[in-house]
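Trainee: Okay, predicted coordinates and the sequence, questions at the end:
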Amino acid sequence: MVRKFLYAVAAIIVLITVGRIALLFWAEDLTEMAFVPDVTFQPQPAMAMNAWDKSDMWIARPGMLPKADPSRYLPQGASLPAGKPLSAAVFFVHPTSYVEKNAWNASLNDQASRDLAGLYVKGMATPFNAADQLWAPRYRQAAIGAFLTDDPQADKAIDLAYGDVLAAFDAFIKTVPQDQPIVLAGHSQGSFLLRRLLRDRVAGTPLAERIAAAYIVGWPVSIDHDLPEMGLKPCDRPEQAGCVMSWLTVADPAETAQLVKAYVRRHGLDGQPLTQKTAQGVAIDSPFLCSNPLTGTRNGVADAQANLGTLVPDPASWNGELVRQIVPAACESDMFLHIGPPPKLDLGPYVLPGNNYHVYDYTLFWANIRADFERRIAAWQKQHS
């Protein structure tokens, strides 16, 4: 079993490294050719109503053995709060782990994407594991190429993924006591889908009062076209509950044109385009939210002294440790979260072209996100005591 696991990890490294090299050396059009599926979208039947009642449809959920649940991992230097776990339920949607182009949606049985999704949960969902309930569903995620094209088939693939996440959320919400706060968190594709879920399941309903925070990280949240539809305000204060945190991390000098292109390719949650025609061409019509995880505020600025711990991985052992006070963060006028020059940390080979630290949106600020989460749960409990 150990040998099979190492083979799977090696395959994941190859997939990610090949993708990174493609992004680094190929032009934008060639990048799309490399990742956009070259097959016809195949409609798939809806999952059974009770599909997510089964434990194998979850990467993480209460009741799993700790060794089988990647969300229960703690890096060196981290600890759980003293006493009982926090009374809170977290719903985490992992980012894209399917980088093939032979299908528009990943099969639930695709081993490479399953293994990589588990690693993502281990690195990104673990800041929330002080909660007594942490759930992370499996879903038929859209291929990475679906976010690199205007092909209408991409929308069908994303809709399929969203249907799965929505069904998983409905199964999750049935288990949460009525008096318990809920936190939604995701990254990249997971965040893209959670925006829509907030509009369709939370905004304007009693459930909105139960949301302690939503961490919509790694995908832009339009201030004008998304936030009003999501039914939550941005987090302006570190002790605020019922609000949205969102950021996209880059180092300097940053090249963000392709990220912005992916953002404006989709309409806002209100159905409106995110661009407008100007004399100079096409410009972004709506700024997007930049939250600073070091300050817990919108448009915040903090030096490295405020960073409570970056999760630095050890690829040899698939473990990691927290390193304090290395990475600063500042929301700048381009709406991205800038960390200054690339940090002098061995984070691995997954920094994307243009100093894009997308893969590290959570791990760069692991300990601060954990503290932010605990503060917002406490704020919610104080409001509802």
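Mentor: Alright, I've got the coordinates.
Trainee: contacts, neighbours, all on C-alpha from now
Mentor: Fine.
Trainee: Next, the contact list for the residue nearest to the spatial centre of the chain, please.
Mentor: Ranked by distance to the mean C-alpha position of the chain (C-alpha atoms, centre = their mean), the top residue is residue 187 at 0.7 Å. Neighbour list for residue 187: 93, 94, 95, 216, 217, 218, 219 [criterion: C-alpha atoms under 8 Å, 6 or more residues apart in numbering].
Trainee: where along the stretch 51-200 of the chain do the helices fall?
Mentor: In the stretch 51-200 of the chain, the helices defined using DSSP state H, counting those that start in this stretch lie at 111-124, 152-173, 189-197.
Trainee: any idea how far residue 126 is from residue 14?
Mentor: Residue 14 is 25 Å from residue 126, where distance means C-alpha to C-alpha, to the nearest Å.
Trainee: Comparing these two, which residue is more hemmed in?
Mentor: The neighbour count for residue 14 versus residue 126, taken as other C-alpha atoms under 10 Å, is higher for residue 126 (25 against 12).
Trainee: Let me have the contacts of residue 187 in CSV, adding distance to residue 7 as columns.
Mentor: What follows is these, written out as CSV (distance: C-alpha to C-alpha, whole Å):
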residue, distance to residue 7
93, 26
94, 22
95, 22
216, 32
217, 30
218, 29
219, 31
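Trainee: hang on, residue 312 in a strand?
Mentor: Yes: counting by DSSP: H, G, I helix; E, B strand; the rest coil, residue 312 is part of a strand.
Trainee: next up, a second structure to put side by side with the first:
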Amino acid sequence: MVVRLLLKFLFLQLFFMLTSCGTYKTQTFSDKIIPIKPNYELESSWAVLPSKYSDDFKKYASNNIDTLKADVFYIYPTLNTSKKDIRWNVPITDKEQKSKIINKAVLFQASAFALSGKMYVPLYRQAHYRSFVKDYKSEGKNALDLAYEDVKEAFKVYLKNYNNNRPIIIAGHSQGARHGVQLLKDFFDNSPLQEKLIAAYLPGIKILPDEFRTVRPMSSPREVGGFVSWNTFKKGKYPKNKYWYKGAVTSNPITWDEKLNTSIEQHKGFLYSDGKLYTKALKIDVTNNGLIWSTNPKFPLRFFMSFLKNYHSGDINLFWQDVRENSLLRTQEWFDKNNK
């Protein structure tokens, strides 16, 4: 068991080193290589619907889903990072990627919201990691735009077939957060649908304070109708390219207010890949350059994490219980305000 967890953790450490340098095998982006467009009228085009929770996911969800009065629309991050994979976009039928979506992203990120609302997770033709790498950005934009086309279409079908005028949480990480930002612009910003927005949780990217016209950054734990975002690094460490973070909205994912630091006692829980919740595991500083600085979390393999400076992959699960409780609080607050 220890060896298996150690290997998982070392893979996490190597992820950013391996994907942030070197060259990728690739091909020219063209209509000929685009995977088949998903049909979101089909349940098979969704990783998660209220009617299709995996057994593992059910452990984190409400015992009676039908009693939940809100919805959560979650968009998973980039999971295709292979340097040998020449595809720009992944078909939703890809078994390896689908397994990662359900058993990693959904299980350790989306699960944080599973008590707040019914969960909707569309499969989409995610863009390959190299879409974010400088040398590939021209064609990478095409891949990211294609991925967003799917997310947008899935959200339209969700509104038409599932929503039934219920309030909504939008959640996403990294590439998923990027698509979440565009969803807010296309459906909520300066639109009547914003009245149905409980909150948008969009960590792992740079979002400017004036990114939207009417959807604003939230700076108190009970605030609704806006968004929160953060990017997590080891205390004292910086990304190589500060453009990605400088000036970004930097929410405090523990206190959810304008406090610039926290004590270890305030941290509610880090959900690790062993399925265990580690409470009072870290403390953070909110920097003035768009970063959350975290101490090395206290958990069995913390020694190995001390070699990692970029905590991007843990933006949600490092604060899993904090996010879980806050999404519940904001959901209740939305109903309290709208039922007066």
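Mentor: Thanks, I have the structure now. Source: prediction; values computed, not measured.
Trainee: Which residue is the nearest non-sequential neighbour of residue 306 of structure 2?
Mentor: residue 296 (6.2 Å; C-alpha to C-alpha, 6 or more residues apart in numbering).
Trainee: can I assume that neighbour is in contact with residue 302?
Mentor: Yes: between residue 296 of structure 2 and residue 302 there is a contact under C-alpha atoms under 8 Å: 6.6 Å.
Trainee: higher neighbour count, these two?
Mentor: Just comparing residue 296 of structure 2 and residue 302: by other C-alpha under 10 Å the higher neighbour count belongs to residue 296, 22 against 12.
Trainee: ok now do residue 12 of structure 2, which residues does it touch?
Mentor: By C-alpha under 8 Å, 6+ apart, the contact list for residue 12 of structure 2 reads residue 313.
Trainee: From residue 241 of structure 2, how far out is it?
Mentor: 20 Å.
Trainee: And residue 133 of structure 2, by the same measure?
Mentor: Counting by C-alpha to C-alpha, the gap from residue 133 of structure 2 to residue 241 of structure 2 is 11 Å.
Trainee: Who has more neighbours out of the two?
Mentor: For residue 133 of structure 2 versus residue 241, neighbours defined as other C-alpha under 10 Å are more numerous around residue 133 (16 against 8).
Trainee: Need the counterpart of that one in structure 1.
Mentor: For residue 133 of structure 2, the aligned position in structure 1 is residue 148, judged by TM-score structural alignment.
Trainee: That match contacts residue 32, doesn't it?
Mentor: Yes: at 5.8 Å, residue 148 of structure 1 counts as touching residue 32 under the criterion of C-alpha under 8 Å.
Trainee: Show me how far the lengthiest helix in structure 1 is from its chain's centre.
Mentor: Counting by DSSP state H, the longest helix found in structure 1 is helix 2-25. Centre-to-centre, helix 2-25 of structure 1 and its host chain are 20 Å apart (C-alpha atoms, centre = their mean, to the nearest Å).
Trainee: can you check stretch 295-304 of structure 1 too?
Mentor: 19 Å.
Trainee: Next, the distance between the ends of that stretch.
Mentor: First residue to last in stretch 295-304 of structure 1 (C-alpha to C-alpha) measures 11 Å.
Trainee: Ok, stretch 176-189 of structure 1 next?
Mentor: Stretch 176-189 of structure 1: ends 24 Å apart by C-alpha to C-alpha.
Trainee: swap in stretch 201-212 of structure 1?
Mentor: 15 Å.
Trainee: which residues of structure 2 does that stretch align to?
Mentor: Against structure 2, stretch 201-212 of structure 1 falls on residues 187-198 (TM-score structural alignment).
Trainee: For the matching stretch, buried residues please.
Mentor: Using 16 or more other C-alpha atoms under 10 Å as the test for burial, stretch 187-198 of structure 2 gives 188, 189, 194, 196, 197, 198.
Trainee: the strands in the stretch 201-350 of structure 1, which residues?
Mentor: Ranges of strands within the stretch 201-350 of structure 1 are 211-217, 233-234, 243-245, 249-250, 275-278, 281-284, 291-292, 297-298, 301-302, 310-314, 319-323, 329-331, 337-338, based on DSSP state E, counting those that start in this stretch.
Trainee: Which stretch of structure 2 lines up against the second one?
Mentor: Which is strand 233-234 of structure 1. Taking TM-score structural alignment, strand 233-234 of structure 1 hits residues 216-217 over in structure 2.
Trainee: same question, the third one
Mentor: Mapping strand 243-245 of structure 1 onto structure 2 (TM-score structural alignment) gives residues 226-228.
Trainee: measure the match of residue 133 of structure 2 to residue 368 of structure 1 for me?
Mentor: 32 Å.
Trainee: ok, now residue 312 of structure 1?
Mentor: 14 Å.
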